[in-house]
Structures are given as C-alpha cells and as structure tokens.
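*Asks:* Sharing a model that was predicted from the sequence below.
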Amino acid sequence: MKTTVVGFPRIGADRELKRITESYLHQESTAEELIQEGRRLRKAHWQLMRNAGIDLIPSNDFSFYDTTLDTAVLLNIIPKRYADLKLSTLDTYFALARGYQGDAGDVTALPMKKWFNTNYHYLVPEFETDTQVKVVGTKIFDEYLEAKTNGIETKPVILGPFTLIKLAAFKGTTYQEHLPQLVAAYQEIIHRLSQQGTQWLQVDEPYLVKDLSEEDRSLFLKIYQNLTNSPRNIKLLLQTYFGDVRDIYEDLLELNIDGIGLDFVEGKHSLELVTASDFPEDKLLFAGVINGKNIWRNDYQKSLILLDKLPPKQFVLSTSCSLLHVPYSVEQESFPAEITKHFSFAKEKLTELKEVAENLDQETEGWGFNQKLFRENRIVEKEALSKQLAALTEKDFQRQPEFRTRNRLQKQTLDLPLLPTTTIGSFPQTREVKSTRARFKKQQINNEDYTAFLKEKIADCVAFQEEIDLDVFVHGEFERNDMVEYFGENLDGFLFSKKAWVQSYGTRCVKPPIIWSDVSRKQSITVKWSTYAQSLTDKPVKGMLTGPVTILNWSFPREDISIKESTLQIALAIQEEVLDLEANGIKIIQIDEAALREKLPLRKSDWYGEYLDWAIPAFRLVHSKVAPQTQIHTHMCYSEFADILPAIDQMDADVISFEASRSNLALLDDLKAQNFQTAVGPGVYDIHSPRIPAVKELETTIETLLEKIPTEKLWINPDCGLKTRGEKETFESLANLTRAAKEIRERLVNETIEN
C-alpha cells in the first residue's frame, strides 16, 4: 500500500518562514534571502517525508502567504489596482495579501475569509471585466523541478478550477465569461507538467464536500469533461477533504481521472459511498484515514477495520486533509512521556501513515503499544462538574428580561453618545511587552515587578484612549499572549505546548491549547486588570473574555467526549468569570466568539442537529445570569454570516461587532434584510493591513453603514483586535476613527436640531 499526504506545514519547525517573511516586509532582508529560505524549507520538508517512507510527496503546497493567492497569481487573476502600482512581482503579491500604502499608491488588501471549517484564512481571488486568465507564473513548475534536482519525485498540488470559481469574487463580470480561458489555463498547466515528466498532479476540489446545487454539479462536470478530454502522460488525482462528496460521487467515478481522494475522518458518508457501488478498476482511491486536523494518535485497529471494508484492491493511504492544520513535531515539546505518547503532530503522522500502510501484525511491538494506549483511561472525571452539567435546565440558558427592556435600562445606566466608539480589545503587543512576559515566565523577574510593568502599560493605554476621546475603553490585554491560550492557562484541564505553532494566515501563527481533561475555573482570571483600568477613568471599561465556543474551536479538542460536552464545561467556567467582573463594577463585558462559525458543518442540513442547537445556547449560558443593566458584547472574526444571522441574533447579546471591512461591508444588506435586533459594530477599517485609513475615508465608511443600520444601533470600531499591529499605525488609525465618528455625530445632531 502506497502512502501520501495532502499537504505539509510550510512555516518550519521554528516558524522560520514567519521570521524571514516579516524581516523582508520590514525591509530588513532582501528578496533573495526570502526566496533562499523558502528553498531551504521546501528541501527540508521533502527530505523529511522521503525519509519517513512517504511514496507520493507533495510540492507546490508551500507558500509565502496563501496557496489560493498563489493560484490566482499563477493565472494572472490580479486586479488592475494592484498591477497599476508597478511593483515587483513579489511586492505585488504581498500588496494583494496585505494592502499597500507608499510612494506607488494606496490600496487595501484582498478580502480574506475562513478556509472552510478551519482556522486558516485564504485570500479571495477577484475577477474583473478585463481579467485575462492565463498562465503567467512558474511557481508550480519551478518547485517540481527544484525537488527533482534534489532527487525527489513529487506530486504537484494546485487548487482546482471549480473550487477557485466558487471561492472567488466577480466584479462587474461572471464566471461564465472567464470559464474558457480558465479551463485552457489548467490544460496548459497539465501539459507543461507532463512535459517535465511529472507522474501525478493533485487537483484540490474541497468545495465538492459542500451542498451542491444542480448548477454547481453542471459547472463542475463541464469543467472536468473539458479539462480531461485530451490525451496526457500525467495522472490526475482529484482530491477532496473536510467532508464527503455524496452529491457528486457517482459523477466522479465516470470522469477521466486516475485517482479520487476522499476524507474518511470528517466524511461521515465516505465509507458508505465507496462500499455501495463498484469502485472502477482504472482508478486509485486515496483514502484519507489519518486525521490532518487534530493532534491525537491514530487508533490503528479502527483504521485497519475501516481499510478492510474498502472494496478497491489497491488504494493509497493518505491524510484526511493537509497537515497544514497541525503543528510540526512532538519532538520539540517537553511534556512527560505519559502525556507525549498520546500526541501525533505532522512529523509523527508520517510515521503513522507508514505503519498503518504496512498492515501491522497484531503481534508486533508497534501494534501492542498502540492498542495499549487506546485501552488506557487517562481522564479522572470531576463528579461535581458532571452533576452541574446534568442539572442544567432551559432557564439556565435564558437571560431576563427581554432585549428591548435591557436596551432601555442600559442606555440609562451607561449614557453613551450616538455612534459610540470603542476597540475590539487588544492593543499592540510590542517587543517590550513580549520580552517582559517571556522573562516573567522564565522567572527572570518577580511577580511584583511584572505586575508593575503591566499596570504601567494599562495606564498608558487608558491615557491614550482618554486623549483621543474614545467612548468605551479597554485595558489593552498586555498580560495575554493569545486570547484562547491565556484563558486556558487559567483554567483546569488544558495543556500548553512550547512550539506547536499552526499557521492562521500569512505570517500569523497560533499555538492552540490542548484540552486534556475536564475544564473548570481555578480562580479569577481578568478581574484584577479590568478593575485597575476602570479605576483610572470615568469612561466605561469593557471586561474582555473569550467565549466557550471559540476556546473550544481554537484549541485541539478531546476525542473521548463530544465537543458539545467539552464546550458546556468551558461555558460554566467563563460564566463564573462574567459574574465576578459584574460583581466588581464592570458594566460592559465583551465575550468574544471569534470562531463561532469555525466548526459549523459545511452542509446546511447538519447545522442544527450537529452544532448550532448547542453552540448558541452555550454562549447564552455564559451571560444568562447577569443583571439587565450589564451590557454584553461579543465579537466575530472572518466568516460569512448571512446564512446564520438568525442564530447569531439568538445569542441574545446586546452588541455584536463583526469583521467586515475586507468583505466590503457586504454584511450590511444581510443585517437589514434580517431585521437584526442586536446593536452592531461592523469593522470600519482592516487591522490585518498596516495601512492607516484617512479621516475622510472613515467618514465615508460610516455614512455607508448608516444607510443600512439605524443610528441608535450602530457602534464604531476597528475590524478586530490590534495586538499584531505597530503602535504608530494603531494610534493614528484610532485617532482618525474617533475624529470621523465625531464629525458624523455632530452632523446628525445638527440635522436633528434643524428638523
């Protein structure tokens, strides 16, 4: 049995790619140094996979920012405003990803969205009327030859044309106008790779696991019947992941392709589909059995039982998806052996692939170790917590009184102006902040000195907010390394790695906590910092918390209990913190659910039965006991919300802020159409770009918001937290934000007086 992986992490064992890319962007390294480090990382990863015995090693899964963006650049899908900057190819690429503000011009970045049901983000390709789709890049060809020069035969990977179309934006045009050129471009890619001697090409079509309309199915078949109708010397693997392909499986069997990659981890109908009909003898099944999204070891017995049920005589053993979504290697961690033995990161999953592929004899040492591991009962259940969960009733998930009554009481209590201004929570995490926190963790400074440092930073943060006259303050979150990790560190039941970094977007890497056992609150977590900030100002200071669904979704969850049960455990712990903040005089509490949509099933038919019917109540459980006068905020990151707005309204928060600027505020029409009751703060500028929005630009944005959102329901805030931004750009942007809001506010007041 041969083996392969869908893709491999590209950031490096120690985030080398992040460091060199940021160094280049800060003009501290040259383009050649960046390119050279990319070559070194690719070679190291290819050699690692070859040494592990992987048969079909991927190439072109490497990227300096995002592979969807790479595909767009390869195919000349570059909007005119970026081409007009006349930058180098590399700098145009980064302008698309991050925006650009300099001598050559001023452009915002391409929109960025969540990659299906993961915490990875992709750049949205943008087709314009005059877009000429053609192969202008060489990356996919160069990296195949680069590997071959190193003596390694690879399987190039590219995002498929159907998924590209479904994820792209079309400005003043339609996909039909570009389809002939797009198909021709992919045919050229296949031809050129074939000329180079490539044996396999992996074409990723993850969109096939979503609900497909008849139009979708017709489009897909039209593309692939045209794409595969000419003779070729290269084998085509159509790779899917994150679910099953029930809507189009039979059509895939009829296509002139050589391999079909299916996910047997998240694809709950994949086994049923394969066993229900004869799998063609002229095709290879690529069976995604090793979980590419979680960090627990594979149960060999379960995998072999599944593989025994597969009808094809020959198949290739694979990961369920790219290993991009897991850390590099357990070898870099220092957990005790009794803990480490349960984990499998990207490097370890290569070994698991090989061992399962070899059909381990049940008498071997490897089989015995694996089965002993899965017979262990490693969790000691917290009996009191179990009883508390069992005793929950419907009343525990309902806040009283209803929204309108609370809204009236909060206006009287808080006395905020029209268009209240605030931030999402975090302020820039400077090198000084990071190094001081690191020194404290290493016990190089004592708790007293560290507390004094944090109080100084909070005082500076409050003073700045006073200076620019924000309406609702935050304390800056200087004590927090990460919005999930920080809470996990202060809750029982979590483990924390040293170097288990995972790419979220571009150079942004996160280190998800590991939910190891039952979760409960040990002590107060945030009260000290929020109350200190509140003591420095008469303006309200928000208590800043991370919600239970986001903590679950941005952690590596347990697999021995349901994610619903695990989330409710977290919800009870955060509820204690909410009530503690309220008891200490904090009148506004923000409970971020940045990742609410992340584990939403990709098929609408599964939304409520498998997720929303417990995820939304879990949030309500957190704030259900607060007083009517306490205002509850929440925040949501990059996602598409139109189709779940009714569920979001059911969260029963008082104010919801959304990331919206990179989607060109497309959310506004949806909010209006749904008659959304909650007050909202759509982000008025993009914090993932270093550019500084001008006051006039922000005024225009606010005026656009007011066309769709009632004045009394609109808050003014950035897109997201500011921890990753520099101080200068942050301070200037926020100062412009408050000036713009005041200008519009004064205009509204004057218009009211005149009328």
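*Replies:* All right, it came through fine.

*Asks:* C-alpha from now on. contacts and neighbour counts both.
*Replies:* Fine.

*Asks:* Strands of the stretch 651-755 of the chain, start to end?
*Replies:* Under the criterion DSSP state E, counting those that start in this stretch, strands of the stretch 651-755 of the chain are mapped to 655-658, 679-682.

*Asks:* Please apply the same query to the stretch 51-200 of the chain.
*Replies:* All strands of the stretch 51-200 of the chain, identified by DSSP E, counting those that start in this stretch, fall at 57-59, 100-102, 105-107, 112-114, 121-123, 126-128, 154-159, 169-171, 200-204.

*Asks:* out of those, nearest to residue 587?
*Replies:* For the strands of the stretch 51-200 of the chain, distance to residue 587 was read as CA to CA. The smallest value, 32.4 Å, belongs to strand 112-114.

*Asks:* Put this next to the first one:
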Amino acid sequence: MLKHNLGFPRIGEQRELKKACESYWNGKIDSVKLFEIGKKIRIENWNIQKHYGIDLIPCNDFSFYDHVLDMSFLIGSIPDSYFNLKFKNDIDLYFSMARGYQKHKFDIKAMEMTKWFNTNYHYIVPIFTKNQKFFIYSKKLFNEIKELNNIVDSTDKIKPVLIGPVTYLSLGKEKDNTFHKMDLIENIVSVYIEIINKLLNKGIKWIQLDEPILSMDLYDKEKEAFQYAYKKIYNYFSLSDVKIILTSYFDGILDNLSIIKNFNEYITAIHIDLVEDPNQLKDVLSFIKDSKTILSMGIVNGRNIWKNRYNDTIDKIKKAIFSIGKDRIMIAPSCSLIHIPIDLDKENNIHLDIKERMSFAKQKIKELNDIEKILEGDRNILLKNSFLIKKLENSTIIHNKEVKLRSDNISNKYIQRKNDFSIRQKKQKEKFNFPLFPTTTIGSLPQTKELRDIRNKFKNKKISEKEYVKKIKSFIIYAIKKQEEIGLDVLVHGEFERTDMVEYFSEKLNGILSTDYGWVQSYGSRCVKPPVIYGDVSRIGDMTTDWICFAQSNTNKFIKGMLTGPVTIIKWSFVRDDQPIYKTSYQIAFAIRDEVLSLEKLGINIIQIDEPALREGLPLKRKNWKYYFSWSIKSFRISSSGVKDETQIHTHMCYSEFNDIIKQISDLDADVITIESARSNMELLKNFSDFYYPNEIGPGVYDIHSPRIPSVMEIYDLIKKAANFLYKENIWINPDCGLKTRKWNEVLDSIKNMVKATKIARKELS
C-alpha cells in the first residue's frame, strides 16, 4: 500500500517565499537569490515528506506565484502581448502575466485572476486563441526533478504533478467567440505527450495528472475531450512503464463514472476525495473491481486542520482491501495541502485540549504514517486518537447552550428588512443626497511596514495600549484627510487595526481562535491566516464601533462601517467538524447582526457586510446548490436585516461568475453590492443587466491586484461600459477590492484618476 501526497505548501514555514518575491519585485534581491530561496523551500518540503515515509513525493507542486500560471508557462501558453515585452529573464515575463507591467513605454495589464474551484486560492486564468499551438517552454519541471533526485535514492519515488489537459483547458478563456476552448484538445495533448516522454527519459515512472473538473457537472465537449486525451496518451505510451494517477478532489466523481469508464483502462490509478464525499467509495470500488486500476484513497483532510478520525478511516480502507486487495490501494490526503498551514508544533498559544485535535500539513503527512501503523496492528495510536475526539464532546470550551438556543430558533423577523428596496432606496436618496455615480473604496487601505511594526509591538507588549491606540488613530486621520482631498463621496476608516478581514473578527468572538504561524497562500505573495472555529460562536462586545465612530468624528462626510459577513468568516476559516456548517454560520450571523445594530445606534448609517466568499463557497455540483443557498443567504439576511430603511447596507464580492447565481445575489437584498469586474472588462455586468438586477451596484473600475496605475480615460471607458449595462442612477464607482496590499503612492494616484474619470462621466453621461 503506497503512501503519497498530492502537493505541499510552498510559502515556507516563515513565509520565506512571500518575502523573497516582494523583495525581488522591489529590486532588493536579484533572480539568483530568489531562485536560491525557492530551492531551499522545495528541499525542506521534500525532506519532511521523506522523513515521514512518503513513498511517492510530489514534484512541480512548488510555484513562485501560481501553479496554473506555471502550467501555462510550461506549455508555452503565453499571450503575445507579454512575449513582446522581450524580458531578458523568464521570471520577469512570468511575473508580468500575474502582476502586469507598467514601465517605460509599456503598459500591460495583468491577466485575469479567479478562484480555484470552491477554495480561497486564486489562479491566473489562461487565455486561448483559435488553433493555438502548444510547446514546451519552461524547464522548471525538469530542473526540479533533478533537484529531488539528489534527495531520494530512486526516480521511482518522484511523482511529477501536472494539471490534466481537460481541466487546464476548462480553467481558461477563449480570446474570442469563434471557437470553443475544448477544440484545442488535440493540440494540447500533443505537448503533454512530449512532456511525458521527456519524464520517462529521466527515469520517472509515476505521473499525477490533476483533473478536479471530474468533480463537476460536465458538458459534452468536456466528456469527449477526456475520451480523446487519455486514449491518445495511452496509445502512445502503452508499451512503456509510465503510470498515470488520474487525480480528482473537492467532491465526488460518481456523476462522471460513465465518462471515466470510457478511458479507465488507459490509467494506472484513480484518486478520489473521500473527505468531501465519503459515500462514493462503495460505487467506485464496484466500478474498478474487475479491472487492474489502483484506487488512491484521499482519506486525510487537505482543506481543514482537524485531526483525522482514525476509526472511520480504517473502516474505509478495510472495505477497500476486502473489495480489491491491499496491493491495489494507495492512501493520500484528499487534495493538495497548499490549503492548510505548515506546522502545528510552532503554535504555543492554543488551549491544549483544542490543539490536541488539530493537524497542519506536516502532521497530515505523519497521519498517513499512523494509518499505516494501525493497519499493521498498532492499537495504541488508534486508542489515543479515539480518546482525544471523545474528550471534547461535552466540553464547555466547545459548547454554549444559550448560543445554540438563539441560532436554533430563527423567525422571519430576523431575515426580512422592514420594507422592500424600492421604498428603502427612495428614503436613502433623500437622506444621503449623493451625486450621480457616488465614489467610495471597498474598505481597507495600505498596510505599511510602519503599521505592521506598530501592531507587532503592541501584540508583543512592547508598547502600551494607549500608545497603540494613538498610533492607529493617527493613521485613520491621515486616511480621512487624503480621501477628502481626493474627493471621495463615502469614506472608510482604512481598517488599520486589522491584520486581516476575518482574523480580526475571530479575535473578538467566543468560539474562534487565531494562530500565530498558520499562514496559507491566497495568491502570489498574498498570505492569510485563517482562524479556527472550534466551538459555539458569540460576540464578546462591540468589535468595530470605537474605530468607526472615531473616523466619523473627523469628517463631515459619511463613513462606511466595515464588517465581514458570516459566510465569508465560515469559508475563510477552518470550521469545526462536529456539527452541520449551517449551525455555525447562523451563530456568526447573529454576532454580526448585534454589531450592525450597535453601529446604527451610534449614528453610522452606511454599513458594509462583506461576502467575497459567497460564490467561491458554492458546491461544485448544481444538485447541492439549493442546500448551500438555503443557509448562506439566510445567514447574510440575519446579519443585515435588523436596521431601519434609511440605513444603507452594502456588501462586496470577489472574482465570480455571477450568471448562474444572479437570483441568489438578488435574494441577499443588499442595498448596494460591489463586485470585482475590471480584469474581466465589465463582462460580468451583462448578467446583472439581463436579470434586471433591481438594487445598486458598484462595479470595480480598476484592478487592485496589480501595481499598475490605470489612466483616467481607461477608468472612464469602464464607467461608460457599465452605464450601457445598468441604470446610471444605480451605479457606484469603486476599486475592484480592498487596498491593503498596495502602496500608498499607487493607491492615491489610482483613486485620484478614478475620481477624475467619475467627474467626466457625470458630465458626459448624465
């Protein structure tokens, strides 16, 4: 029974990759040093996996920015506009695709970015042209095999990881509508065959092809592409020793077993996610029973940080052994471990009872070892695991009867505004009297090194609370002054007291904890520290009112209160696994509701409840959408529906395909929704127009994930395009997202251009 891993976190235990990339972008280190740091992280990762006895160690799971972008680079899927920049160093070409390039006479936008399936990880969207040819461009994959070969004693233990051809095409977009991206399957399979051939020549036996699209509802074109791709690869390599592991995760594959049946004989092993869908095991075993196919069982949770329940896992493995035999079984995490932190042992401030139930990436690898030992007869590991799980079942650390009672009894008065939007909008327009195209930002403003140092000093008790508060207030005053000078209509306080939009609230709520080193990559050098929801959640007291009210006292303009919504807190946290997710979400919703009412009572009449994770949390299969929306929309409405008609509720959503959930977005009943739409050139707005979306919308008019500064006319053109889709009276003007990751000079110049463009639009489009 082989133990293997699908991928390991690449940021480094101290976020070395983040610091190295940002130093390189700022010109503080050269590419040699950058590559040196990347190699050090890879070697550390490989040694960890070797130490815990992983039989097949993944290679090519490391990335300087994004593994989808790496795949584009490997197969030469690089748009001409970036090639034409003629960089001397390929890493600069690579980063220009992810971040844009604005220097000398060049001004190239970054490629579009969106969420990786239903996770909080972002990837760079490939762009395809009609009849596009693919070719091996990057040598990264082959160089890393050479590196790993110096650590393990045989290439038999090296398992290169590639995004499968059908999933890769599905992740991209056509440059125009003259073709379908799946029409490129013949061209792209040719380069995959070339890559596999080179891997075989290097002595590689096992190759992991990730096809998570198998967990989704597939169209005919995708089904045909699967049949063609894997038959073609098999025919070419049928006489070789290559062993293909077809890997899917994030949901079950039962709906697509009939498709896999058509090419099952062409693969050596199939990996399934038994964490997200444990019920698929019986049917998958029945499906492969009479074949030679090996089953890779994803039995260690790659997306959450709770310790494996060994009893349940051993039962699954024993069923599989009984059905197909031990020699046809592999065990692995459910998916790549890039979605969880690296090492729990570094955490020294977590209650021991809770910490004993937790497991990070390094510990997940060890869990595979434990499972193997239990199967070999070690009862002590099993008994200890069972004791730790049982220990917290009735713990007062976890359970609060009053909180449970409140969230278990939800009447209609908690999920309905007093009047519908048409009545509310009239009252709000009279109250606020904003001009056409009111301007605002999404909430956060630049988090400088000085600010981070102040927070760290306060956290480590090197400065007093009084000194800390004074410093944060000085940042707020500066931010208010700059926003007033630029001429924004609705201001924000900047969120300088917050390290992260979810982590901040976790520190103000019972039942949630923050880690010290639990960093996870979101995109590029952007890392987040997801909180851990371990018990019943309730509000300790006011969370934001002091800062928001202080900001309001320093301006005559309206300040927008900034909160994070319950669904986003759920989706961007590691959620307890001992009760249904909706119960936890309702508990958080009531805590946010209490904060909303406190803000309103203190005179804050514009309140934004961010839900950027609403779309990303959508189940991969449509048949599961109804259940998801039943609790997610209800959660938002619990948090937002207690206010008066005159109080304006905003929400914000990140990169999303809205066309298939536009009704549900409308059901949120937010007065104003802001969305990311600049990178897609306002394409998303057509969905709102076709649906006749009734409420107000703030389409993002510039991309904040890139350092480039958009011109006035570039922003004006986007406003003009938005006005072609939407009622002008319902349009707000704002950036794509929060500005915390950008520098002040970038932010000020960009917002100045945004306001100038808005003034032109008011004149030209009124």
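*Replies:* That came through fine. Predicted model, so just to flag it, every value in this text is computed and none were measured.

*Asks:* what's the TM-score for these two chains?
*Replies:* Scored against TM-score structural alignment, normalised by the length of the first structure, the superposed chains reach a TM-score of 0.97; 748 aligned residues with a CA RMSD of 1.4 Å.

*Asks:* so which of the strands of the stretch 51-200 of the first structure is the most packed in?
*Replies:* Comparing these by mean neighbour count (mean count of other CA atoms under 10 Å), strand 57-59 comes out on top with a mean of 27.

*Asks:* elements contacting that strand?
*Replies:* If contacts are counted by 3 or more CA pairs under 8 Å, 6 or more residues apart in numbering; DSSP states H and E, strand 57-59 of the first structure sits against helix 31-51, helix 139-149, strand 154-159.

*Asks:* can those go into TSV with extra columns for distance to residue 358 of the first structure?
*Replies:* Listed next are those as TSV, based on distance: least, CA to CA, whole Å:
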stretch	distance to residue 358 of the first structure
helix 31-51	16
helix 139-149	26
strand 154-159	21
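
*Asks:* among these, which is nearest residue 98 of the first structure?
*Replies:* With CA to CA, the closest approach to residue 98 of the first structure among these belongs to helix 31-51: 16.8 Å.

*Asks:* other SSEs contacting the closest one?
*Replies:* Helix 31-51 of the first structure packs on helix 16-25, strand 57-59, going by 3+ CA pairs under 8 Å, 6+ apart.

*Asks:* Can you tell me which of these is most buried?
*Replies:* strand 57-59 comes out most buried of these by mean count of other CA under 10 Å, with a mean of 27.

*Asks:* I'd guessed residue 329 of the second structure sits against residue 268; true?
*Replies:* No. Using CA atoms under 8 Å, residue 329 of the second structure is not in contact with residue 268, being 11.4 Å away.

*Asks:* So what does residue 541 of the second structure match up with in the first structure?
*Replies:* Counting by TM-score structural alignment, residue 541 of the second structure corresponds to residue 523 in the first structure.

*Asks:* what's the closest of the helices and strands packed on strand 57-59 of the first structure to residue 428 of the first structure?
*Replies:* Comparison of these against residue 428 of the first structure by CA to CA identifies helix 31-51 as nearest, at 25.6 Å.

*Asks:* how big is the offset of the closest one relative to the second structure?
*Replies:* With mean CA distance after the TM-score superposition for the first structure, helix 31-51 of the first structure departs from the second structure by a mean of 0.9 Å once superposed.

*Asks:* what residues are up against residue 185 of the first structure?
*Replies:* Neighbouring residues of residue 185 of the first structure by CA atoms under 8 Å, 6 or more residues apart in numbering: 75, 133-135.

*Asks:* No further questions, thank you.
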